[in-house]
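Participant: All I have is the shape, not the residue letters:
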């Protein structure tokens, strides 16, 4: 059975990530798109119906699933409208910008008996799958410090972009933060407390473009960090009682999708060997190269198809799990310094 899909918003995420994944999956057909750029849509999806008004998409009979790829502050409105119209819903991260809005959507999904899930695709990054496997193996011993960095060299901001503005849901905490908070929660669960630091470091932007979160888990610390003034920091640093792990580079899948590479191609999700991580035993100075697992964003849509069509299994990411990410963000903003 093919699930018929309507995409609301055709920016980078809708155009490259979701469309690229769905076109590679036999279980989906994109039938409609809400966008003001019909010509851009039809270059990629020549048969899709295109409308500027998102209500035209959620009301269509040939749409079973709505994917919300609009600016963060609009996620609640668009997801609610889709659920009320009897559609299953995928919301791009972040789920919502307010915890109360997330609770309302969860209640609405329960009332309408529709699937509501959030696209935390970074659970299927190859480097994260590697970290998850390495920690579970016990090779590092008891984890004492976990660091996750997504730093970029982008000293010049694009002030015309909504993500650079001082508005609800903008800034790097809502843009990059949800992925890496979600990964932290997958590995360690809810922290005892969070300490947070934020800053606006670039002259041309109004939104937060630097954050440093420290999550406390007993005597273990998980550090999530993002800056636009470096790209030479490791993606992961993990210190344990039996060894350390150091990993540079970022998962290739997003760039591959933007280059129109099919997720079904043999090399999709496979990282360059030069970026494999290193296990270090400080006691002996011995090192070991750790091969990066193959990334698999398409797994999200495999699991979702199974859930919608057969009712089997769980949603790829439950809305309740995604709401925990927003709770961490709200708590970080409450206690943080900017």
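Facilitator: Okay, I see it. Please read all numbers here as calculations on a predicted model, not as lab measurements.
Participant: Every contact and neighbour count from this point should use C-alpha atoms.
Facilitator: Fine.
Participant: Could you pull out the helices in the stretch 101-250 of the chain for me?
Facilitator: In the stretch 101-250 of the chain, the helices defined using DSSP state H, counting those that start in this stretch lie at 126-137, 172-175, 177-188.
Participant: closest one to residue 51 among those helices?
Facilitator: Residue 51 sits nearest to helix 172-175 of all the helices of the stretch 101-250 of the chain, at 26.3 Å, using Cα to Cα.
Participant: Format the helices of the stretch 101-250 of the chain as a markdown table; extra columns: mean neighbour count.
Facilitator: Converted to a markdown table, the helices of the stretch 101-250 of the chain look like this (neighbours: other Cα atoms under 10 Å):
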| stretch | mean neighbour count |
| --- | --- |
| helix 126-137 | 18 |
| helix 172-175 | 20 |
| helix 177-188 | 19 |
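Participant: which one of the ones you listed lies closest to residue 157?
Facilitator: Evaluated over these, closeness to residue 157 peaks at helix 172-175, with 12.1 Å, by Cα to Cα.
Participant: Adding distance to residue 328, write the helices of the stretch 101-250 of the chain out as a markdown table.
Facilitator: Listed next are the helices of the stretch 101-250 of the chain as a markdown table, based on distance: least, Cα to Cα, whole Å:
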| stretch | distance to residue 328 |
| --- | --- |
| helix 126-137 | 20 |
| helix 172-175 | 11 |
| helix 177-188 | 8 |
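Participant: Against residue 265, how distant is residue 298?
Facilitator: As judged by Cα to Cα, to the nearest Å, residue 298 and residue 265 stand 12 Å apart.
Participant: The two: which is more packed in?
Facilitator: In this view residue 298 and residue 265 are compared by other Cα atoms under 10 Å, and residue 298 has more residues nearby, 18 against 9.
Participant: Quick check: closest non-adjacent residue to that one.
Facilitator: Of all residues not flanking residue 298 in the chain, residue 21 sits nearest, at 6.1 Å (Cα to Cα, 6 or more residues apart in numbering).
Participant: The one you found - how many residues pack around it?
Facilitator: When neighbours are counted by other Cα under 10 Å, residue 21 comes out with 20.
Participant: and for stretch 213-231, what are the contacting residues?
Facilitator: With contact meaning Cα atoms under 8 Å, 6 or more residues apart in numbering, stretch 213-231 is reached by 143-155, 172, 180-181, 184, 188, 191-197, 209-212, 332.
Participant: can you do 6 Å?
Facilitator: For stretch 213-231, contacts defined as Cα atoms under 6 Å, 6 or more residues apart in numbering pick out 144-155, 191-196, 210-212.
Participant: Which positions in that stretch come out as buried?
Facilitator: Applying a neighbour-count criterion of 16 or more other Cα atoms under 10 Å, the buried positions in stretch 213-231 are 213-217, 220-229, 231.
Participant: next up, a second structure to put side by side with the first:
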């Protein structure tokens, strides 16, 4: 055995990751892979000391809608980019991870922040507003809005919910030359829930249906933008490449550390703070 994937409930992951590292195994840990930034750095240090790879499963860099948006941006279709809006509302109250080590910011928020860092680069400041409710397991954030101010001057606006009986995934991008809007079906996740796997139809896997293709609007008019392929399986291929060939690991623990629980406290402390304090967990 070369590696393990840890997908157990969040409160159990630290011990299991440390056990796997101690056994000399490479590890993919589901997010959030640690209850705090400090805990994340502990796991990162343990992996480094043992000489094994620790990656965090931020598979949503490989979403079809994000890959399509990245192509629109990189192709210069929008001109100089001003801002990006990312909304993910899920009608899934039963899946909210309750208590002080849970919450929606660590769950969906870690994905949405990681996508924007991957798409737009480093962030210099963040604003955070969280919606809380009191549960038997403790106070829990059940929704959020975030504004990330990127070093490039672009800003991104992220929001998510699970309790508000809404089901909507939308990406919007605004630039000097126009706009791009897409409402997607989360096609790979839905396929996996239905029991399908990429190996059953690799060439046809992970494409948003035409009814969910984005619309690019510029001075030239409106055009549909064909969906890029979503490829969650590329994460695992890159992980295997890192193990066997020494290539860079996909989504390292150090990268995930930028999305720590410190953002959860920004509404009650300082509404704006440098990223290294709000997201990286530094004092």
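Facilitator: Cool, got the structure. Just so you know, these numbers come straight off a predicted model, no measurement behind them.
Participant: What does the superposition give as a TM-score?
Facilitator: The TM-score (TM-score structural alignment, normalised by the length of the second structure) is 0.86; 264 aligned residues with a Cα RMSD of 2.3 Å.
Participant: Return the closest of the buried residues of stretch 213-231 of the first structure with respect to residue 73 of the first structure.
Facilitator: Nearest to residue 73 of the first structure out of these is residue 226 (Cα to Cα; 21.3 Å).
Participant: Find the pair from the buried residues of stretch 213-231 of the first structure with maximum spatial separation.
Facilitator: Pairwise distances across these (Cα to Cα) peak at 28.8 Å, for the pair 217 and 229.
Participant: What lines up with residue 247 of the first structure in the second structure?
Facilitator: Under the alignment (TM-score structural alignment), residue 247 of the first structure pairs with residue 182 in the second structure.
Participant: Next up, the contacts around its match.
Facilitator: Counting by Cα under 6 Å, 6+ apart, residue 182 of the second structure makes contact with 170-171, 214.
Participant: same thing but at 8 Å, please
Facilitator: Per Cα under 8 Å, 6+ apart, neighbours of residue 182 of the second structure: 65, 170-172, 212-215.
Participant: For those, pick the one with the most neighbours.
Facilitator: Within these, most neighbours by other Cα under 10 Å means residue 65, with 30 neighbours.
Participant: Please report how far it lies from residue 227 of the second structure.
Facilitator: Distance, residue 65 of the second structure to residue 227 of the second structure, by Cα to Cα: 7 Å.
Participant: okay, and the common contacts of those two?
Facilitator: Joint contacts of residue 65 of the second structure and residue 227 (Cα under 8 Å, 6+ apart) are residue 208.
Participant: So what's the residue count around residue 216 of the second structure?
Facilitator: Residues near residue 216 of the second structure, counting by other Cα under 10 Å, number 21.
Participant: That one and residue 179 touch, don't they?
Facilitator: Yes: Residue 216 of the second structure lies in contact with residue 179 (Cα atoms under 8 Å); the separation is 5.9 Å.
Participant: which residues touch stretch 76-89 of the second structure?
Facilitator: Against stretch 76-89 of the second structure from outside (Cα under 8 Å, 6+ apart): 72-73, 112, 153-162, 166-180, 218.
Participant: Please point out which parts of the strand or helix carrying residue 330 of the first structure sit buried.
Facilitator: Assessed by DSSP states H and E, residue 330 of the first structure sits inside helix 319-335. Neighbour-count burial for helix 319-335 of the first structure, with 16+ other Cα under 10 Å as criterion, is recorded at 319, 322-329, 332-333.
Participant: how about the strands in the second structure?
Facilitator: According to DSSP state E, the second structure carries its strands in the segments 3-6, 26-29, 54-56, 81-89, 123-135, 138-150, 155-161, 168-175, 178-183, 214-218, 221-225, 272-274.
Participant: quick one: the second one to the first structure mean distance?
Facilitator: Same thing as strand 26-29 of the second structure. Mean deviation of strand 26-29 of the second structure relative to the first structure after superposition (mean Cα distance after the TM-score superposition for the first structure): 0.6 Å.
Participant: Quick one: closest of the helices of the stretch 101-250 of the first structure to residue 41 of the first structure.
Facilitator: Closest of those to residue 41 of the first structure is helix 172-175, at 23.9 Å (criterion: Cα to Cα).
Participant: now that closest one: which residue numbers in the second structure?
Facilitator: On the basis of TM-score structural alignment, helix 172-175 of the first structure is assigned to residues 104-107 in the second structure.
Participant: can you list contacts of that stretch?
Facilitator: 31-32, 96-97, 141-144, 160-162, 259-261, 264.
Participant: which residue numbers in the second structure go with the helix or strand that contains the residue nearest to residue 298 of the first structure?
Facilitator: Assigned by DSSP H and E, residue 21 of the first structure belongs to helix 19-23. Mapping helix 19-23 of the first structure onto the second structure (TM-score structural alignment) gives no aligned residues.
Participant: Just the buried residues of the following helix or strand past that helix, please?
Facilitator: Counting by DSSP H and E, the element after helix 19-23 of the first structure in chain order, helix or strand, is strand 28-34. Buried residues in strand 28-34 of the first structure, counted by 16+ other Cα under 10 Å: 28-34.
Participant: mind giving me CSV with those residues and columns for distance to residue 204 of the first structure?
Facilitator: Converted to CSV, those look like this (distance: Cα to Cα, whole Å):
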residue, distance to residue 204 of the first structure
28, 41
29, 41
30, 37
31, 39
32, 36
33, 32
34, 30
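Participant: Out of the residues you listed, which is nearest to residue 81 of the first structure?
Facilitator: Nearest to residue 81 of the first structure, judged by Cα to Cα, of the buried residues of strand 28-34 of the first structure is residue 34 at 13.5 Å.
Participant: quick one: contacts for the residue nearest to residue 181 of the second structure when sequence neighbours are not counted?
Facilitator: Nearest residue to residue 181 of the second structure, sequence neighbours excluded (Cα to Cα, 6+ apart): residue 172, at 4.5 Å. If you count contacts by Cα under 8 Å, 6+ apart, residue 172 of the second structure has them with 84-86, 179-182.
Participant: one more time with 7 Å
Facilitator: By Cα atoms under 7 Å, 6 or more residues apart in numbering, residue 172 of the second structure lies in contact with 84-86, 180-182.
Participant: so which of those comes closest to residue 9 of the second structure?
Facilitator: Nearest to residue 9 of the second structure among the contacts of residue 172 of the second structure: residue 86, at 26.0 Å, using Cα to Cα.
Participant: gap between the aligned partner of that closest one in the first structure and residue 240 of the first structure?
Facilitator: In the first structure, residue 86 of the second structure lines up with residue 148, judged by TM-score structural alignment. Taking Cα to Cα as the measure, residue 148 of the first structure falls 15 Å from residue 240 of the first structure.
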